[in-house]
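Peer 1: Predicted coordinates and the sequence they were generated for:
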Amino acid sequence: MAQSPTSGAVKALQLELKKIVSEPVEGFRVKLLDDEKLFEWEVAIFGPPGTLYEGGYFKAIMKFPHDYPYAPPSVRFVNKMWHPNVYENGDVCISILHPPVDDPQSGEEPSERWNPTQNVRTILLSIISLLNEPNTFSPANVDASVMYRKWKDSRGKDKEYETLIRKQVLQTRDEAEKDGVKVPMTLQEYCVSTAPKNEPNDVDFCDYDYGDDCDDDDDEDNMYYDDDDDSGNEES
């Protein structure tokens, strides 16, 4: 017998959707796949400027469990995504989407997994960060992980990974045009946000990834290679 959604889950999703639609933020946009299906959202993630994904328009489906926010949603890209932390079927593998259970074998700290204080915005900002800083220690796509390591270790001289990602980005342009979406191409365009500025606990992606000044264009090579360590995202 199918589980019915709780009233708490319905209310939580209604409030989140209303807030994101009325106060859009940088890096992504969301909408319902069907007005009658509150538990399935279509997500569009824009590739951050200054990264291999610059100019990309990546669509995904986010499905929420009926006991949300006590259990995490799932995220699956509908575009073809070649990435160390995305399975071949498009499913995203990231700690924040893992249930809050004690699993010593995973190598993840409980604090890195899902908890009810997380929300759609924190999930999507984590995925955006993951695009340019994949976790290769326990990849969902081993071949993509190996290719990424070759690209990074060669400091961009091995072009196979970069060429493949650039090709995928170009393929998304047609989808953006069909949807009538203008993809942000500069930091200034990307960092424009109409979210209220009086929320001290709200993390701004531009501040987090690019420094306090969104107009500060760092050298592109430094963006790609300034840190030989992988991101803090934990194992799949």
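Peer 2: Nice, I can see it.

Peer 1: For the rest of this, base every contact and every neighbour count on C-alpha atoms.
Peer 2: OK.

Peer 1: Could you pick out the longest helix of this protein?
Peer 2: helix 160-178 (DSSP state H).

Peer 1: Tell me the buried residues in that one?
Peer 2: Tyr161, Glu162, Ile165, Gln168, Val169, Gln171, Thr172, Arg173, Glu175, Ala176 (16 or more other CA atoms under 10 Å).

Peer 1: One more: stretch 148-163?
Peer 2: Tyr148, Arg149, Lys150, Trp151, Lys152, Gly156, Asp158, Tyr161, Glu162.

Peer 1: Mind checking what secondary structure the fifth one has?
Peer 2: In other words, Lys152. helix (DSSP: H, G, I helix; E, B strand; the rest coil).

Peer 1: how about the nearest residue to it, chain neighbours excluded?
Peer 2: The shortest distance from Lys152 to any non-neighbouring residue, by CA to CA, 6 or more residues apart in numbering, is to Tyr225 (6.9 Å).

Peer 1: Report how many residues lie close to that neighbour.
Peer 2: 15 (other CA atoms under 10 Å).

Peer 1: How about Val181?
Peer 2: For Val181, using other CA under 10 Å, the count is 12.

Peer 1: Over to the one 5 residues further on?
Peer 2: Using other CA under 10 Å, Thr186 is surrounded by 16 other residues.

Peer 1: thinking again about what came up before, just checking, what packs against the longest helix of the chain?
Peer 2: Packing partners of helix 160-178 (3 or more CA pairs under 8 Å, 6 or more residues apart in numbering; DSSP states H and E): strand 57-63, helix 142-153.

Peer 1: Can you give me the end-to-end span of stretch 12-31?
Peer 2: 15 Å (CA to CA, to the nearest Å).

Peer 1: Oops, could you answer that again for stretch 70-89 instead?
Peer 2: End-to-end for stretch 70-89, by CA to CA: 25 Å.

Peer 1: Stretch 169-187 now?
Peer 2: End-to-end distance of stretch 169-187 (CA to CA): 17 Å.

Peer 1: mind listing the strands for this structure?
Peer 2: 28-32, 40-46, 57-63, 74-77 (DSSP state E).

Peer 1: try this one side by side with the last:
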Amino acid sequence: MYSLFDGLARIKFPIDYPYSPPAFRFLTKMWHPNIYENGDVCISILHPPVDDPQSGELPSERWNPTQNVRTILLSVISLLNEPNTFSPANVDASVMYRKWRDSKGKDREYAEIIRKQVLATKADAERDGVKVPTTLAEYCVRTRAPPADEGSNLFYDDYYDDEDLEDEDEDDDGDCCYDDEDDSGTEES
């Protein structure tokens, strides 16, 4: 499966953020079961924190003020890689995705649409001077805990040091983010 969706997106924050969720919309055309034709992403954590028994969502799955841009992006990335076909925003994409998944990649219609969209967005990125990651190693950023003496001065829980990462990459066996193998169904990403 083509797990690296490249595209432009916009996050729009309401005046009462963080008490209300932001809106997340892809500006790039996306063929995905959980993305509406206009680019809006259908994901539980971006739904207002109201009690809606008809939605099938637990209140704990909806927006709460502890969410932040990082948790939103992680949720969107997860959704892109593992569509929720039980609650599709794009029924046609959902049917096509399930057909592809159930055929174990033999039905190529869904994968071909995604491949064409990824290639188109890569061309857009190159025109804009943006390098699009093409491997898992390029796509991932390593994190580690800060040294004990600096921890109290940091606002975020991640400590990034590009120089140290470059040195570590030379000693690595290439696995930067995951120890498990790609289970997406194809060799391409």
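Peer 2: That came through, no problem. Small disclaimer: the values here were computed from a predicted structure and weren't measured.

Peer 1: Pick out the residue nearest the middle of structure 2.
Peer 2: Centroid-nearest residue in structure 2, with CA atoms, centre = their mean: Ile77, separated by 1.2 Å.

Peer 1: if I line the two up, what does that residue land on in structure 1?
Peer 2: Under the alignment by TM-score structural alignment, Ile77 of structure 2 pairs with Ile128 in structure 1.

Peer 1: isn't that match right up against Ile45?
Peer 2: Yes - contact status for Ile128 of structure 1 versus Ile45: in contact at 7.3 Å, counting by CA atoms under 8 Å.

Peer 1: Return the residues in contact with Asp209 of structure 1.
Peer 2: Residues counted as contacts of Asp209 of structure 1 (CA atoms under 8 Å, 6 or more residues apart in numbering) are Ser129.

Peer 1: Correct me if wrong: Ala137 of structure 2 contacts Cys176.
Peer 2: Yes - with contact defined as CA under 8 Å, Ala137 of structure 2 counts as touching Cys176 (5.8 Å).

Peer 1: nearest to Glu199 of structure 1, of the helices and strands packed on helix 160-178 of structure 1?
Peer 2: With CA to CA, the closest approach to Glu199 of structure 1 among those belongs to strand 57-63: 25.3 Å.

Peer 1: quick one: the closest one to structure 2 mean distance?
Peer 2: Superposing on structure 2 places strand 57-63 of structure 1 at an average distance of 1.0 Å from its equivalents, by mean CA distance after the TM-score superposition for structure 1.

Peer 1: What range does that strand cover in structure 2?
Peer 2: Going by TM-score structural alignment: strand 57-63 of structure 1 matches residues 6-12.

Peer 1: List the contacts of the aligned partner of Leu97 of structure 1 in structure 2.
Peer 2: Residue correspondence to structure 2 (TM-score structural alignment): Leu97 of structure 1 is matched to Leu46. Neighbour list for Leu46 of structure 2: Pro21, Pro22, Ala23, Phe24, Arg62, Trp63, Ile72 [criterion: CA under 8 Å, 6+ apart].

Peer 1: Near the nearest residue to the last one once chain neighbours are set aside, how many other residues are there?
Peer 2: Computed as CA to CA, 6+ apart, the closest residue to Ile72 of structure 2 that is not its neighbour in sequence is Ile45, at 7.4 Å. As a burial measure, Ile45 of structure 2 scores 21 neighbours (other CA under 10 Å).

Peer 1: Quick check: Ile45 of structure 2 touching Trp63?
Peer 2: Yes - applying CA under 8 Å as the test, Ile45 of structure 2 and Trp63 come out as touching, 4.4 Å apart.

Peer 1: Could you tell me which residues touch both of those two?
Peer 2: Pro21.

Peer 1: And the helices in structure 1?
Peer 2: With DSSP H, the ranges of helices along structure 1 come out as 7-22, 120-132, 142-153, 160-178, 187-191, 205-210, 220-225.

Peer 1: can I get these in TSV with distance to Lys59 of structure 1?
Peer 2: Listed next are the helices of structure 1 as TSV, based on distance: least, CA to CA, whole Å:
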stretch	distance to Lys59 of structure 1
helix 7-22	17
helix 120-132	12
helix 142-153	20
helix 160-178	9
helix 187-191	17
helix 205-210	19
helix 220-225	24
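
Peer 1: which one of those lies closest to Lys80 of structure 1?
Peer 2: Using CA to CA, the helices of structure 1 put helix 160-178 closest to Lys80 of structure 1, at 7.3 Å.

Peer 1: Where in structure 2 does the closest one align, residue-wise?
Peer 2: On the basis of TM-score structural alignment, helix 160-178 of structure 1 is assigned to residues 109-127 in structure 2.

Peer 1: And for that stretch, what's in contact with it?
Peer 2: Outside stretch 109-127 of structure 2, the residues that touch it by CA under 8 Å, 6+ apart are 1-2, 4-7, 28-31, 93, 96-97, 100, 105, 131-132.

Peer 1: Buried ones among those residues?
Peer 2: Buried among those by 16+ other CA under 10 Å: 1-2, 4-7, 28-31, 93, 96-97, 100, 105, 132.

Peer 1: need the contact list for the corresponding residue of structure 1 for Gln67 of structure 2.
Peer 2: Aligning on TM-score structural alignment places Gln67 of structure 2 opposite Gln118 in structure 1. Counting by CA under 8 Å, 6+ apart, Gln118 of structure 1 touches Pro69.

Peer 1: do the same with Cys206 of structure 1
Peer 2: Cys191, Asp212, Cys214.

Peer 1: hang on, the first one packs against Asp213?
Peer 2: No - the pair formed by Cys191 of structure 1 and Asp213 falls short of the contact definition of CA under 8 Å, at 10.0 Å.

Peer 1: The two: who's more crowded?
Peer 2: Neighbour count, other CA under 10 Å: between Cys191 of structure 1 and Asp213, Cys191 has more, with 21 against 11.
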